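1. A predicted structure for the sequence below; I have some questions about it.
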Amino acid sequence: MTEAIEYFSDITLMITHYNRSKSLERLLSELKKANCRFYDIVVSDDSSMPEHLEYIEKLHNDYDFRLITVPVNKGLGNNLNKGQDAVETPFTLYIQEDFIPLENFAKHLKDGYALLKEREDFDMVRFYAYNKYPYLKYYKDGFSEMLFKWWYPGLDKFAYYSDHPHLKRSNFAQKFGRYLEGTSGDKTEFTMMMSFIKRGGKAFFYDEHKSVLEQVNSSSEPSTMTRNVWRNSDNFFVSQIRTIYRYINCYSGLYLRKV
């Protein structure tokens, strides 16, 4: 028996892309297999190389989407902003091109969408994270409300917003501002994270956060996000300095810097 197609008429799928056309094809293919259909699909490209753009154009034979690109690479912030500007529906599902949906993805998306329809005071639903958010209050259907208080221990509480796959209201920028452009992807994400906290953002988090989508980086199309050695070093002294810096950066961002 063929599984029924789940059509999300209020949701646009927005995919950010840069030089990973085969990964994009894989994501579109897996979503089709998952029987998910959206009102629109926007592929926001950050000036990929010609061979990738040519390959993407050929994908139109099998998939219905709009490609929005620029002649010069302008970074993550611009890619997110121009993609979001093209969305015409009340809700946006954001997924990077190197993810694939897992079993029951359509059900989890449907449940997350229902939460945002039910709770108009919430801004987004998060489906993936490297680590489980530390402060959660269970709500229903496997989702929990994310909780943030400045006095909660540790730094992981600041990961209240993330650029990892999520469903959000398409008027997100009206409340939290546009993504910061002309800087690194990490700083773009950090700035939005602080804006989300300081402007009273509210989000649901799927507790089994590795069971909805999987991030897949192949050797032929590895991650395009680069980070410096200082950030990734396992040296004990470097890690201690890095932790102190993160505390200063997070709390100064919360109280001293404007967003």
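-> Yep, that arrived. Quick caveat: nothing in here was measured; it's all calculated off a predicted structure. Residues are numbered from 1 along each chain as shown.

2. Going by C-alpha atoms from here, please, whenever you check contacts or count neighbours.
-> Fine.

3. how about the strands in the stretch 101-250 of the chain?
-> For the stretch 101-250 of the chain, strands defined by DSSP state E, counting those that start in this stretch occupy the ranges 124-126, 136-140, 143-146, 166-169, 203-206, 213-215.

4. Next, the buried residues of the last one.
-> If I follow you right, that is strand 213-215. 213-215 (16 or more other Cα atoms under 10 Å).

5. ditto for stretch 29-48
-> 30-31, 34, 36-38, 40-48.

6. How far off centre is that stretch?
-> Relative to the centre of its chain, stretch 29-48 is centred 14 Å away, using Cα atoms, centre = their mean, to the nearest Å.

7. Kindly report the same for stretch 210-219.
-> Per Cα atoms, centre = their mean, the displacement of stretch 210-219 from the mean C-alpha position of its chain is 13 Å.

8. what's next to it, contact-wise?
-> Residues from elsewhere that reach stretch 210-219 (Cα atoms under 8 Å, 6 or more residues apart in numbering): 98-105, 108, 127-130, 223.

9. Comparison target below:
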Amino acid sequence: MTAPQHFKDITLLITHYNRSSSLERLLATFRQLQVSFEAIVVSDDGSQSEHLAYIAELTKTYPFTLVTAAKNSGLGNNINKGQDAVRTPYTVYVQEDFVPSSLFSGRLLDAWQFMEDDASLDVVRFYAYFRYPSLKPFKNGFSEMRFKPLAIFNTYRKFYFYSDHPHLRRSNFFNKFGRYKEGVKGDVTEYKMMMSFLKNKARGLFYDDFTTLFEQRNSSDEPSTMHRRSYKNSTNVFISFVRHVFRHVKFNINYYLVKL
């Protein structure tokens, strides 16, 4: 068991929708790991009544602020209103279906110190589905993400500088990057913020061993609430090639020609 660690400058922001058992697991794991924050904000996106009732019971065990919504308004609205409730200089953003490992506390301490030492750093990423394609070694197992816009024949994955996966950011990042786009699908919200990060010259770090600090868990009882069309995830060789070309062209056009 690692030593207790309290992060007085950091609020844990958790977005939630109809997965109260997953939320409980996340909160319980942080407690088991003896990792605590100055505050915890749970932003709910209009969950069903049974989940809201369960969350009300959780507040008796875990100290957190619940930010509710009258109706389901999408990912952008859910993150925006949750971030508005944060009062500390830094925010750790985690969706409710993630589970931290025992390694996370030490790496979060590193990330916080990096951002304290360098005011130009905007984000430190802890988890990803794939390695960011252009990295410069930094320290303590982290690398700096280097976006190279003029490398036009490079993989389109270079555009995935921002991600909704677990990360540490400055709580005033709206001032530089704007608020999350509301009234659109979740993947569009994430894409718009990704483009804002790139166009506003964000600086960020990426944890090299990116699958070791968090695990994403979904079950049949509480499946993922993000649904994408089948062609977006297809492994068919032809579809994958067409998807690669389409994204490469689309991302470059949006980066160079489309205003935020």
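-> All right, it came through fine. Please read all numbers here as calculations on a predicted model, not as lab measurements.

10. Once they're superposed, tell me the TM-score.
-> Superposed pair, TM-score by TM-score structural alignment, normalised by the length of the first structure: 0.97. Supporting alignment: 258 aligned residues with a Cα RMSD of 1.1 Å.

11. which of the contacts of stretch 210-219 of the first structure are buried?
-> Judged by 16+ other Cα under 10 Å, buried ones among those: 98-101, 105, 108, 127-129.

12. of all these, which two lie farthest apart?
-> Spatial extent of those (Cα to Cα) is set by the pair 98 and 108 at 19.3 Å.

13. Quick one: end-to-end distance for stretch 178-186 of the second structure.
-> 16 Å (Cα to Cα, to the nearest Å).

14. Now the longest strand anywhere in the second structure on the first structure. Mean distance?
-> Taking DSSP state E as the criterion, the second structure has its longest strand at strand 5-16. Superposing on the first structure and averaging over aligned pairs (mean Cα distance after the TM-score superposition for the first structure), strand 5-16 of the second structure comes out at 0.4 Å.

15. What span of the first structure is that strand aligned with?
-> The alignment of strand 5-16 of the second structure onto the first structure (TM-score structural alignment) spans residues 6-17.

16. Just the buried residues of the matching stretch, please?
-> Those buried within stretch 6-17 of the first structure under the rule 16+ other Cα under 10 Å are 8, 11-17.

17. which one of those is nearest residue 159 of the first structure?
-> For the buried residues of stretch 6-17 of the first structure, the nearest to residue 159 of the first structure is residue 16 (20.7 Å; Cα to Cα).

18. closest to residue 162 of the first structure among the buried ones among the contacts of stretch 210-219 of the first structure?
-> The nearest member of those to residue 162 of the first structure, counting by Cα to Cα, is residue 129 at 7.9 Å.

19. Distance check, that closest one against residue 108 of the first structure.
-> For residue 129 of the first structure relative to residue 108 of the first structure (Cα to Cα), the value is 15 Å.

20. for residue 220 of the first structure, same thing?
-> For residue 220 of the first structure, the distance to residue 108 of the first structure (Cα to Cα) stands at 30 Å.

21. Also residue 208 of the first structure?
-> From residue 208 of the first structure to residue 108 of the first structure the distance is 11 Å (Cα to Cα).

22. go on, residue 9 of the first structure?
-> From residue 9 of the first structure to residue 108 of the first structure the distance is 16 Å (Cα to Cα).

23. again with residue 210 of the first structure
-> Separation of residue 210 of the first structure from residue 108 of the first structure (Cα to Cα) stands at 12 Å.

24. cool, and residue 177 of the first structure?
-> 28 Å.

25. Now do stretch 191-206 of the second structure: which range of the first structure does it align onto?
-> Stretch 191-206 of the second structure corresponds to residues 190-205 in the first structure, going by TM-score structural alignment.

26. contacting residues around the closest residue in space to residue 124 of the second structure that isn't next to it in sequence?
-> Spatially, and ignoring its direct neighbours in sequence, residue 124 of the second structure is nearest to residue 205 (4.6 Å; Cα to Cα, 6 or more residues apart in numbering). Shown in contact with residue 205 of the second structure (Cα under 8 Å, 6+ apart): 121, 123-125, 142-145.

27. ok, so of these, who is nearest residue 164 of the second structure?
-> residue 125 (9.4 Å).

28. Would you confirm that residue 72 of the second structure contacts residue 43?
-> No: the criterion here is Cα atoms under 8 Å, and residue 72 of the second structure misses it with residue 43 at 11.5 Å.

29. Adding distance to residue 22 of the first structure, write the strands of the stretch 101-250 of the first structure out as JSON lines.
-> JSON lines is the format used below for the strands of the stretch 101-250 of the first structure (distance: least, Cα to Cα, whole Å):
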{"stretch": "strand 124-126", "distance to residue 22 of the first structure": "25"}
{"stretch": "strand 136-140", "distance to residue 22 of the first structure": "36"}
{"stretch": "strand 143-146", "distance to residue 22 of the first structure": "32"}
{"stretch": "strand 166-169", "distance to residue 22 of the first structure": "22"}
{"stretch": "strand 203-206", "distance to residue 22 of the first structure": "28"}
{"stretch": "strand 213-215", "distance to residue 22 of the first structure": "14"}
